[in-house]
Structure formats: structure tokens, C-alpha cells
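Peer 1: kindly generate the corresponding structure for this input.
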Amino acid sequence: MITTTPDGRDWRLSAVCAEVDPEVFYPVDLRPDAPAVLVAKRVCAGCPVRTSCAVDVMAGEDPARRWGVTAGMTPQERTALYAATRTELGAVAA
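Peer 2: Got it, this is the predicted structure:
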């Protein structure tokens, strides 16, 4: 799934990460406070399309195969967000 901006453009055209070495987003140590993770999160923090990125990754990512820092979140943080979202949806449906 590719999320577009309100004007219909592909959000990735405005992503700050497009100008950064992709290796920055795939550190070996994925602890949220690990130095390499903090570098990746800093890049994402200043990105104007971070929300679109998060929506896109959460819609299309296989929960069993999360890796790297995306939308400023580690795999564990995306797993927690996914679980919280599923719980909220379940609560609404019940």
C-alpha cells in the first residue's frame, strides 16, 4: 500500500530518509536507546511525512517480519503499536 499526500503525490518523494544512507535505518542493536537507533529516530523526527510513512508501514508490514527503524519506530515499538491498535479495534467491535 502506498499512502499519498493530500494533493495525491507519493509521500516518499518528500521523505527525509531518501537523502540518507539506508544503512542508518538497519542497526544491529535495536534497543530503543541504542546510539544507532537514536540517529535513525532523529532523521525520522524531522520528516514531514512521518505519519504517512507510519500508516504505510503498519498497513503493509508482516508483523512476523519487522526489522529496522521505520517512521521513527523500532520493530518492538511497531509491534506494540500494532497490538494496541488491534486491541482498540477489538474493543470497538465487541
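
Peer 1: from here on, just use CA atoms for contacts and neighbour counts.
Peer 2: Fine.

Peer 1: what about Pro35, how many neighbours?
Peer 2: Residues lying near Pro35 (other Cα atoms under 10 Å) number 13.

Peer 1: my read: Ala45 touches Val69, true?
Peer 2: No: applying Cα atoms under 8 Å as the test, Ala45 and Val69 come out as separate, 11.7 Å apart.

Peer 1: name the residues that touch the longest helix along the chain?
Peer 2: As assigned by DSSP state H, the longest helix anywhere in the chain is helix 75-93. Taking contacts as Cα atoms under 8 Å, 6 or more residues apart in numbering, the residues outside helix 75-93 that touch it are Leu30, Met58, Pro63, Arg66, Trp67, Gly68, Val69.

Peer 1: so how far is it from its chain's centroid?
Peer 2: Between the centre of helix 75-93 and the centre of its chain there are 14 Å (Cα atoms, centre = their mean, to the nearest Å).

Peer 1: how about that helix: buried residues?
Peer 2: For helix 75-93, the neighbour count (16 or more other Cα atoms under 10 Å) marks Pro75, Gln76, Arg78, Thr79 as buried.

Peer 1: if you count surrounding residues, which of Ala45 and Val69 has more?
Peer 2: Under the criterion of other Cα under 10 Å, the comparison of Ala45 against Val69 puts Val69 first, with 25 against 14.

Peer 1: how about this one, so we can line them up?
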Amino acid sequence: MTILNAGMRRPTTPAASAPASQDWKTRSVCRGELADDFYSTIKSRKERARALCVGCPVIVECLNNQRQSDDAIYRWGVGGGLDPEQRRALEVEELLGNVPNLAMARVLVSPRWLWRLRQLKAGCRSLEGMTAALRKDGLFVDEVTVRVAVWWSGGEGSRMSRLAPGDKRTWRAQLRDDYADVVVALHELGARRADIAAYLGIPGTNGAKGVSDVLKAAAASGLELAA
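Peer 2: So this is what the prediction gives:
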């Protein structure tokens, strides 16, 4: 979502204070579109906004600009093809040293490769599996770059692997069993509970509550946790 739509925006959006001298905004495809689509909580409207972003020639510039405007705690709206929780997850990725190659992510959602990305989303249980398959296809990609491309294409891009057939655990049980060490490590790096939940792909109040439960269990078992 670019500043060119500011007249239709709610006044509290962070991007309203972005510099007006950035010429790339004149090439955005969301010019003249209804701003409410970009700030709606309705899934169909969010998907409509994201679809505009994916076909936009300045999606990379828009995402970088949006992230500069995001507040560490409060953020909202689709910007640069990502929703607030996805941008929050990207902050944690970079905290871990995982910086996406956004130019390569654009390649993955281009007409030439999008079919392959969708095929892998359906057939692979994890980002690791998707990345390995794309490398075999001859692309030099890493997991966080693939993750951004999956988000842009409308997928979840969760860091938690899809459960194997026959595995009937809930996501809370999977979080506790398979990702407790990740939760504790991110907590010790200073990531907030909501940030950790977004990183793992379980955003929202329930995700943050699940992370809190894991941290409480870790503390009860004697693990050292940062304050």
C-alpha cells in the first residue's frame, strides 16, 4: 500500500508519515484502489489486496518502506505483499541472521516459477523441504527467501512443519514437543511472545498463549530463561 492512497487512509497508519519524494510510488498498482482492502480483517479482502501486491513492479520497495514505518509492537495492514504478522515474523528471521533475497523471492512468484512453488507448497511438509527441492531445480535460494515467496503467493509459510499423515497431535502439542528449544532460544534473544508465535506461524492471541505455556513449562523444568 503506497502513500498515493493517503487520502483514503485512516489517519493512524504508520505509512502516512513516509517521505513523499519516493518516485517508485508512482509505479505502484494500488494507486486509486480502496485503502480499506489493505487494512481489512476480512480474509477475502486481504487476499484481494495481496493479489495486487504480487503483480506490482515495486513490491520490494514497498515492503522495505513499510517495514521502516512499522512500530515494534503495533502494526497493521498489508504492505509490500505481507500482512503485519508476516512482517513481524520477518523481524525475527533477521534477528537470527536470516535476511531474504527479495529479488529472488520475486522470481519465485513470477509466471515461470509460481506453478512450481504451488506444487511444492502442496507436496512438501516444511520450508526446508521446499528449499531443498528448489535448489535441485537449480535456484540458489534459502529458507527465508522461500518463505517470503510463499507468503506473497498466499501461503502460510509456517516454520512449524506440517504433521505427517497419522500424526493427530494438536498444534499446541507439536509446539511443546518439537519447538520448545526454539521458543526458549528466541525468548533469550529478546523476542516477545507475539514475535515468536508469528515467527513459528501461529500468530494471534492463541499463538502467544501457546508460546507462554511453553515458556512456563520450560521454567518449571529448570531451564534458565531471560527475564
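
Peer 1: trace Ala84 of the first structure over to the second structure, please.
Peer 2: Matched to the second structure by TM-score structural alignment, Ala84 of the first structure sits across from Glu93.

Peer 1: report the separation between its match and Val148 of the second structure.
Peer 2: Glu93 of the second structure sits 11 Å away from Val148 of the second structure, going by Cα to Cα, to the nearest Å.

Peer 1: can you check Ala194 of the second structure too?
Peer 2: According to Cα to Cα, Ala194 of the second structure stands 19 Å off from Val148 of the second structure.

Peer 1: now Ser72 of the first structure: closest residue in space that isn't a chain neighbour?
Peer 2: That one is not Ser; residue 72 of the first structure is Gly. Excluding the flanking residues, the one nearest Gly72 of the first structure by Cα to Cα, 6 or more residues apart in numbering is Lys41, at 4.5 Å.

Peer 1: specify, as a residue range, where the longest helix along the second structure falls in the first structure.
Peer 2: Identified as the longest helix of the second structure according to DSSP H is helix 204-220. Mapping helix 204-220 of the second structure onto the first structure (TM-score structural alignment) gives no aligned residues.

Peer 1: so which helix or strand takes in Val29 of the second structure?
Peer 2: When elements are assigned from DSSP states H and E, Val29 of the second structure belongs to no helix and no strand.

Peer 1: what residues are up against the aligned partner of it in the first structure?
Peer 2: Counting by TM-score structural alignment, Val29 of the second structure corresponds to Val16 in the first structure. Under the criterion of Cα under 8 Å, 6+ apart, the neighbours of Val16 of the first structure are Val43, Cys44, Gly46, Cys47, Pro48.

Peer 1: of those residues, which is the most crowded?
Peer 2: Cys44 (23 neighbours).

Peer 1: which one in the second structure is aligned with it?
Peer 2: Using TM-score structural alignment, the partner of Cys44 of the first structure in the second structure is Cys53.

Peer 1: other SSEs contacting the host helix or strand of its match?
Peer 2: Using DSSP H and E, Cys53 of the second structure maps to helix 43-54. If contacts are counted by 3 or more Cα pairs under 8 Å, 6 or more residues apart in numbering; DSSP states H and E, helix 43-54 of the second structure sits against helix 35-38, helix 143-152.

Peer 1: among those helices, which is the most enclosed?
Peer 2: Ranked by mean neighbour count, those are led by helix 143-152 with a mean of 24 (mean count of other Cα atoms under 10 Å).

Peer 1: distance between that helix and the chain's centre?
Peer 2: Worked out by Cα atoms, centre = their mean, helix 143-152 of the second structure lies 8 Å from the chain centre.

Peer 1: which bit of the first structure covers that helix?
Peer 2: Under TM-score structural alignment, helix 143-152 of the second structure corresponds to no residues of the first structure.

Peer 1: thank you, goodbye.
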